[in-house]
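**Q** Next one to model:
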Amino acid sequence: MMNDTVEQAQANPDLEQPYASLGLKDDEYARIKEILGRRPTDAELAMYSVMWSEHCSYKSSKTHLRYFGKTTTEEMASKILAGIGENAGVVDVGNGHAVTFRVESHNHPSYVEPHQGAATGVGGIVRDIMAMGARPIAVMDQLRFGPADAPDTQRVLPGVVDGIGGYGNCLGLPNIGGETVFDESYAGNPLVNALCVGTLKVEDLKLAFASGLGNKVMLFGSRTGLDGIGGVSVLASDTFEEGAERKLPAVQVGDPFAEKVLIECCLDLYRAGVVVGIQDLGGAGLSCATSELAASGDGGMSVNLDAVPLRAENMTAAEILSSESQERMCAVVKPENVEKFKEICAHWDVPCAEIGEVTDGKHLVITHHGEVVVDAPAHTIANEGPEYQRPYARPEWQDDVQVYTPVARPEDLKQALLDMVSSPALCSRAFITEQYDRYVRGNTVQAKDADAGVLRIDEETGRGVAVSADCSGRYTYLDPNTGARLALAEAYRNVAATGAMPIAVTNCLNFGSPENPDVMWQFKEAVHGLADGCHELAIPVSGGNVSFYNQTGDVPILPTPVVGVLGVIEDVHHAIGTRVAAGQELIALGETFDEFGGSIWQQISGGGLNGLPPQVDLKNEEKLAKLLNSQAVEGGLIAAAHDVSEGGLAQTLVEMAITSRVGLDVDVTRVHEDAFVALFSESASRMVIAVDPSNAEKVIALAGEAGIPAVSLGTTTAGETVNLGAVQVGLEEISTAWRETLPNMFGHAVGANSVVE
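**A** Just a heads-up that it's a prediction; the model follows:
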């Protein structure tokens, strides 16, 4: 196929171009012509369109994202080795070790083709971690679907779970946790947020930049094909209409075995010291990798597309540059190291090609079939996309939804308890998580039924990390600022429950269309809530991702700012788990209030979504973290801990009983005189801990000294009854109710792949 060259663009300046169909506005197209001094070529138009898309340029969000920088102190920033703007955040965790982690969305592709959309979401986030010079060591996933019984959820959920499990299991990466949420707002627009964690030595950190005149540009990994053209960069910048599930060509196709080999190849290249700069090829493909490497370096770049290994015939320059074929990386290498680079790639049987070099000036010049098809300032492609000051305003309906309608009080507390634990919101996720390998590589300390995933990163010292990611879209809908703070609080508390001390935050901000002032107000408020909360906790944001246009037609999803928290524990042998043993005393930490706005009880009882979410004082979360961390490091008095969040104290106690196979003899009214409030309120900053009875008074005193309200609830037993004081139920009966919901709903779709306990 013929290319549109720079020479032709100069000779034929008035040629009509399909810029609107590529997502560019009139003024954006005019700006491109102003930059170039002519109309763009087809290849240039493709590059600018994907790099200036919402997904790649953050054009609607960056004006608000700067608030993270304004609220980050020097002390907070000193903990970050690589932060916002890099492929992933990197945090110094001590003793020469660094950890990198990031969470990214792959929402729209996962609706179009659930298996490949989710699988390539995992592959993409893993390559982000690889690009920092790290070995990926674990993944997590944050999933949100429409109602569990909706026909389309029956299509999307099994495919997404199979894609995540299939790709991650083949990579040999443990899946150490996540969330699965069902809500009407996600019908037709599921959220698939993938998180990856990696480790590296501090001195091995790699960044995405092309420097050194004459250094070579090496493309390695899978061959480039037609899959994924217009994929994440375009799909993630548009809304879904009826029939969008037929957009199959835009979804990338993943090969986890190719990525597994690519991981080992990258690590060998790093060890050999032959990489100057590196960038993964994800959204926007070569357009992104070449322009960002060049823009971040100290020169320009020349690229010859004839050298790119292809797996499709007659690809145009625009197609080669826009392809989002998976399992590819781009590196900058000194000329004297090229042969060594090629040798290492050959050892791993990874295709490798020298496609260009670093040049003088600031231009990215790309040729195809001997003709120049791109000649543009690299920084204008990568860094000078438009920045919109989108209108935002507090929605007119916000006051109305914050008017609380008191929830119905059940006459039968036992039935209410069974309804809660068996609801899709709170039931066991074993049906999903058992399809993932949680312990491959041998360094997983906690995953199943844990508040946070815990990994050993140093086998000699036992140093480890804990990771959790959380969010309630229901809370955020009622009050976006508080909702984001509550997401931070829960992820922070989950990490704290393991005995780890939280040290860094990442995020994935999922919202509707930025062209809707209501949505932009939600976004701004959530960003400010999260940034201010991190400032109060003195915990830095190391990076994040924004996903807009999550809506079907003009109906946006619940605002969903997923917050991930990373914590460090000195010795994983002292990590605190959630499992209890018979004969231990249970102590409730924190205060319980009558707070049901946005709660799960409000949802399953038909109370709608109204009121205010639970209020949160992040200093109380910090007190809990310091108490648990001190016990993990030096005390050893706490045998187990489990946070209290969605579903309230009842859910926490039931999960401890079921997963540990013990009975309970407790009285929940010791935390609140109203049994219903005591059972199901979702007040923040609470936790249940288990201790030996001989240590109970000492632990309660320690909590008091730390400013944490503490009360003994009762004990665990060797019996078969879960006695909560206000309600009693058989252990087997409630276990069955908790475990059988998802298998009954989705067992037919996954079949033999599922393992249900």
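
**Q** from here on, contacts and neighbour counts on C-alpha atoms
**A** Noted.

**Q** residue furthest from the geometric center of the protein?
**A** What lies farthest from the middle of the chain is residue 11; by Cα atoms, centre = their mean that is 47.1 Å.

**Q** Tell me where the stretch 351-500 of the chain has helices.
**A** 378-382, 398-401, 413-422, 430-433, 473-478, 480-497 (DSSP state H, counting those that start in this stretch).

**Q** And those: which comes nearest residue 93?
**A** helix 480-497 (15.0 Å; Cα to Cα).

**Q** any idea how far that closest one is from the chain center?
**A** In terms of Cα atoms, centre = their mean, to the nearest Å, the centre of helix 480-497 is found 14 Å from the chain centre.

**Q** next helix or strand past that helix?
**A** Downstream of helix 480-497, the next assigned helix or strand under DSSP states H and E is strand 501-510.

**Q** tell me, what residue is most central in the protein?
**A** Note: the chain centre (Cα atoms, centre = their mean) maps to residue 103, 2.8 Å.

**Q** So that residue lies in a helix, does it not?
**A** No. Using DSSP: H, G, I helix; E, B strand; the rest coil, the secondary structure at residue 103 is strand, not a helix.

**Q** Just confirm it contacts residue 196, I think it does.
**A** Yes. Residue 103 is in contact with residue 196 according to Cα atoms under 8 Å; the separation is 6.6 Å.

**Q** can you list residues touching both of the two?
**A** Common contacts of residue 103 and residue 196 (Cα atoms under 8 Å, 6 or more residues apart in numbering): residue 125.

**Q** What's the separation between residue 59 and residue 286?
**A** 20 Å (Cα to Cα, to the nearest Å).

**Q** who's more crowded, the two?
**A** Higher neighbour count among residue 59 and residue 286: residue 286, with 27 against 19, using other Cα atoms under 10 Å.

**Q** show me the contacts for that one.
**A** Listed by Cα under 8 Å, 6+ apart, the contact partners of residue 286 are 320, 321, 322, 323, 324.

**Q** what's around the nearest residue to the residue nearest to the centre of the chain once chain neighbours are set aside, how many residues?
**A** In space, residue 103 comes closest to residue 195 once its chain neighbours are excluded; the distance is 4.0 Å by Cα to Cα, 6 or more residues apart in numbering. Using other Cα under 10 Å, residue 195 has 31 other residues around it.

**Q** quick one more, to check against the first:
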Amino acid sequence: MTTVLDTVDVAQTSPDAEQPWQELGLKQDEYKRIREILERRPTSAELAMYSVMWSEHCSYKSSKVHLRRFGDLPQETPRGKQLAGIGENAGVIDIGQGWAVTFKIESHNHPSYIEPYQGAATGVGGIVRDIMAMGARPIAIMDPLRFGRIDHPDTARVLPGIVAGVGGYGNCLGLPNIGGELVFDECYQGNPLVNALCVGSLRHEDLHLANASGVGNKIVLFGAKTGGDGIGGVSVLASETFDADGPTKRPAVQVGDPFAEKVLIECCLDLYHAGVVEGIQDLGGAGLSCATSELASAGDGGMSIELDRVPLRDSSLRAEEILMSESQERMMAVVAPAQLDAFLEITEKWDVEATVLGEVTDGEHLVITWHGETIVDVPPRSVAHDGPVYQRPMERPAYLEELQADSTARLDRPASDEELRAQLLQVLGSPNVCDKSWVTDQYDRYVRGNTAQAMPADAGIVRVDEESGLGVALATDCNGRFAKLDPYAGAQLALAEAYRNVATTGAQPLAVSDCLNFGSPEDPGVMWQFSQSVDGLTDACRELGIPVTGGNVSFYNQTGDTAIHPTPVIAVLGVLDDVSRHASSGWQQTGEPVYLLGEARDELDGSQWSAVVHQHLGGTPPQVDLRAEKGLAEALREAVAGGAISSAHDVSDGGLGVALAESAMAHDIGAVINLPGAAFVDLFSESTGRVVVTVPDGEGSSLEAACVRYDVPFAKIGVTGGDSLVITDRFEVPIADLRETHQATLPLALDGR
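**A** Below is the predicted model:
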């Protein structure tokens, strides 16, 4: 950047001045296009804005052409209207009784590798502000996490800090963490995935959108002061591939203050209640560059901003740095002049600094001045919404044919009942199946008193309305191994599992948010994986009749030339009319019949058994029958509502054997199980559309009737009771042994206990 103030006048008279467009991540053709838009060279401040807003993270320039397919999906949920969707800070859906919920999942992957604690903490802070910006009160968070090998030194470096960052920020905000995932795989070595979800509740009339309309309305920046942390932050970090030399951009990672954000939440809710906000935008990726350009672009006029009014923590910051800073805990509001005093009274009450930076104008440009000199004069849509759109080359990876041909059919299967038992325990204690309480015990899951269910249950449940009991269930899922074998099927399997996990509670699944984590978009094989995943998700949502309400794309997740497995993390939200009438994930009573809903097939490719016992990945993933998943969800909802199900646990990672063991360990209640088919396939297959349920005394016929009604296969496979899991004619394992195996892995690996 130039050290002399680079104004619009200077830019017009010095067209050939050298500019660091390459260092800011712009391509030559992108820089040329900026000059064409402005009909001159950009000022250094304009160049800073375009560079962050046209980054992969902010502009979606490689993914836009594919994400448009989500727009063809139904825009209503099975329960009612979608009040806001893709393009807003977060999706908002009607859940009845005048209530709406907003939810979204995003990534903070690269910052969390560089600075684990702050990267993860500010990832939580950012997604919470997205929810706040819709006019909602945040009510819960979730954290799908992925790391490299559990025994790798770099996992020991990043995992404790990331978990502490998620827990530290969320706990200080007073938000329950109701679920997520913890996955270990060598493909994430050097590139952990830190995805964060937040859900909020609001009355319909409290919905707020991000636009700057109404000539003369004031633009108010409020919250924390702007500092030098996070300059270029996530917008640059998320657009680069890491090399083997490790972290090089530590100063770019934002620093969070959860206590400031907690105050900001309450301040925002007071402002909404008082009716003094016309439009609002959080300051996340790209900071002021994003907030000003997006608000102006979505409005009906222009905007003028006096940048020197921005409160600073560091008085040495240049104008370009202020525009690029991603300092946390900041919001920008559009306020009518008549409401300004009331707005400022509320911010003063909460001791939140608020500054009028400018106003909505009757022009068409975003104009930013610095001490009276114009340093930005741009069409806001060219910055915020009309950035570059790439049709990246796509090619089916050459390795895929050989990988899919290498199925588990060639692997040795257990030759005896003793070996069958040993392999069940081996899978149960493996890093991706074992007890995750080493992580989840660091999170407050029940703060605010509205959590009805949390980890290790299949889905988290949180109450929205304390009077009626109306609430929501949420689950996030993705099996990157399945997506590596077949990205189309992998995306559908992720959706099916999250959908099923929500359905096991008795909730009606309503909507999807996604966080699509992939390698470099400049790799034709990665872009093929991405396109296939979007197609898979789009087709599956259409079949299930639910919309994608929003989400996030995270590219460049690779170290050197080695990309992560395609990891399309899918979040599904469902509604419960009364959260007190949900099904739990574990057996709670002795003497109850155990049913298996759905059928097992010989589908072991990509399974935990193949990974743990044989260190193998190959073949084709399990088949997805979305019609069957939909019928299963309807049967579960009807049976839970009618009191015909006392517990329900889906069959997924590890197969039926793991599901039975987890159900038994939940409340130390064993069972005698008669497997309906071949023992090995029944125990370890990861066929979809299966749930283990228990039934209160006398309710078996009601459950069976619901299954018949929705064409769901079912079999009565046993009865609860005792202190062991007994597989009839095969083996038995005391619950104490199951628990010892299940609980030992993470403490031993992560703190040596």
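
**Q** Overlay the chains and give the TM-score.
**A** With the length set by TM-score structural alignment, normalised by the length of structure 2, the two chains reach a TM-score of 0.97; 745 aligned residues with a Cα RMSD of 1.3 Å.

**Q** Return the residue of structure 2 aligned against residue 512 of structure 1.
**A** With TM-score structural alignment as the matching criterion, the partner of residue 512 of structure 1 in structure 2 is residue 519.

**Q** Checking that match next. Helix, strand or coil?
**A** coil.

**Q** Touching, it and residue 564? I think so.
**A** Yes. Here residue 519 of structure 2 reaches residue 564: they are 6.0 Å apart, a contact under Cα under 8 Å.

**Q** Find residues that contact each of the two.
**A** Common neighbours of residue 519 of structure 2 and residue 564 (Cα under 8 Å, 6+ apart) are 557, 558.

**Q** Export the contacts of residue 286 of structure 1 as JSON lines, with columns for secondary structure and neighbour count.
**A** Formatted as JSON lines, the contacts of residue 286 of structure 1 follow (DSSP: H, G, I helix; E, B strand; the rest coil; neighbours: other Cα atoms under 10 Å):
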{"residue": "320", "secondary structure": "helix", "neighbour count": "26"}
{"residue": "321", "secondary structure": "helix", "neighbour count": "25"}
{"residue": "322", "secondary structure": "helix", "neighbour count": "30"}
{"residue": "323", "secondary structure": "coil", "neighbour count": "27"}
{"residue": "324", "secondary structure": "coil", "neighbour count": "30"}
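
**Q** and which of those residues is nearest to residue 464 of structure 1?
**A** Looking across those and measuring by Cα to Cα, the closest to residue 464 of structure 1 is residue 324, at 34.6 Å.

**Q** Residue 379 of structure 1 versus the closest one, what's the distance?
**A** 21 Å.

**Q** Could you grab the helix/strand/coil label for the corresponding residue of structure 2 for residue 522 of structure 1?
**A** Residue 522 of structure 1 maps onto residue 529 of structure 2 when the alignment is built from TM-score structural alignment. Three-state call for residue 529 of structure 2 (three-state DSSP): helix.

**Q** Distance check, the nearest residue to residue 529 of structure 2 once chain neighbours are set aside against residue 518 of structure 2.
**A** Among residues not flanking residue 529 of structure 2 along the chain, residue 487 sits closest, at 5.6 Å (Cα to Cα, 6+ apart). Counting by Cα to Cα, the gap from residue 487 of structure 2 to residue 518 of structure 2 is 11 Å.

**Q** out of these two, which sits in the busier spot?
**A** residue 487 (28 against 22).

**Q** Let me see the contact set for the more buried one.
**A** Per Cα under 8 Å, 6+ apart, neighbours of residue 487 of structure 2: 529, 530, 532, 533, 536, 566.

**Q** Serialize the residues you listed to CSV and add fields for neighbour count and distance to residue 683 of structure 2.
**A** As requested, those are exported to CSV (neighbours: other Cα atoms under 10 Å; distance: Cα to Cα, whole Å):
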residue, neighbour count, distance to residue 683 of structure 2
529, 27, 31
530, 29, 32
532, 21, 31
533, 25, 29
536, 21, 28
566, 28, 27
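
**Q** check contacts around residue 220 of structure 2.
**A** 332, 333, 334, 335, 354, 355, 356, 357, 358.

**Q** Would you mind confirming that the last one is in contact with residue 306?
**A** Same thing as residue 358 of structure 2. Yes. With contact defined as Cα under 8 Å, residue 358 of structure 2 reaches residue 306; the gap is 6.0 Å.

**Q** neighbour count winner among the two?
**A** Higher neighbour count among residue 358 of structure 2 and residue 306: residue 358, with 22 against 18, using other Cα under 10 Å.

**Q** which of the contacts of residue 487 of structure 2 still touch in structure 1?
**A** On the basis of both residues aligned by TM-score structural alignment, their matches' Cα atoms under 8 Å, what survives of the contacts of residue 487 of structure 2 in structure 1 is 529, 530, 532, 533, 536, 566.

**Q** What are the boundaries of the strands in the stretch 251-400 of structure 2?
**A** 279-282, 302-306, 330-335, 354-361, 366-370, 373-378 (DSSP state E, counting those that start in this stretch).

**Q** for these, which one sits closest to residue 617 of structure 2?
**A** strand 279-282 (42.2 Å).

**Q** Any chance of JSON lines for the helices of the stretch 351-500 of structure 1, columns distance to residue 600 of structure 1?
**A** Putting the helices of the stretch 351-500 of structure 1 into JSON lines (distance: least, Cα to Cα, whole Å) gives the following:
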{"stretch": "helix 378-382", "distance to residue 600 of structure 1": "43"}
{"stretch": "helix 398-401", "distance to residue 600 of structure 1": "16"}
{"stretch": "helix 413-422", "distance to residue 600 of structure 1": "8"}
{"stretch": "helix 430-433", "distance to residue 600 of structure 1": "20"}
{"stretch": "helix 473-478", "distance to residue 600 of structure 1": "9"}
{"stretch": "helix 480-497", "distance to residue 600 of structure 1": "15"}
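
**Q** Out of those helices, which is closest to residue 245 of structure 1?
**A** Of all these, helix 430-433 comes closest under Cα to Cα, at 23.2 Å.

**Q** so that closest one aligns onto which residues of structure 2?
**A** Using TM-score structural alignment, helix 430-433 of structure 1 lines up with residues 437-440 of structure 2.

**Q** What lies in contact with the matching stretch?
**A** With Cα under 8 Å, 6+ apart as the criterion, stretch 437-440 of structure 2 contacts 163, 455, 746, 747.
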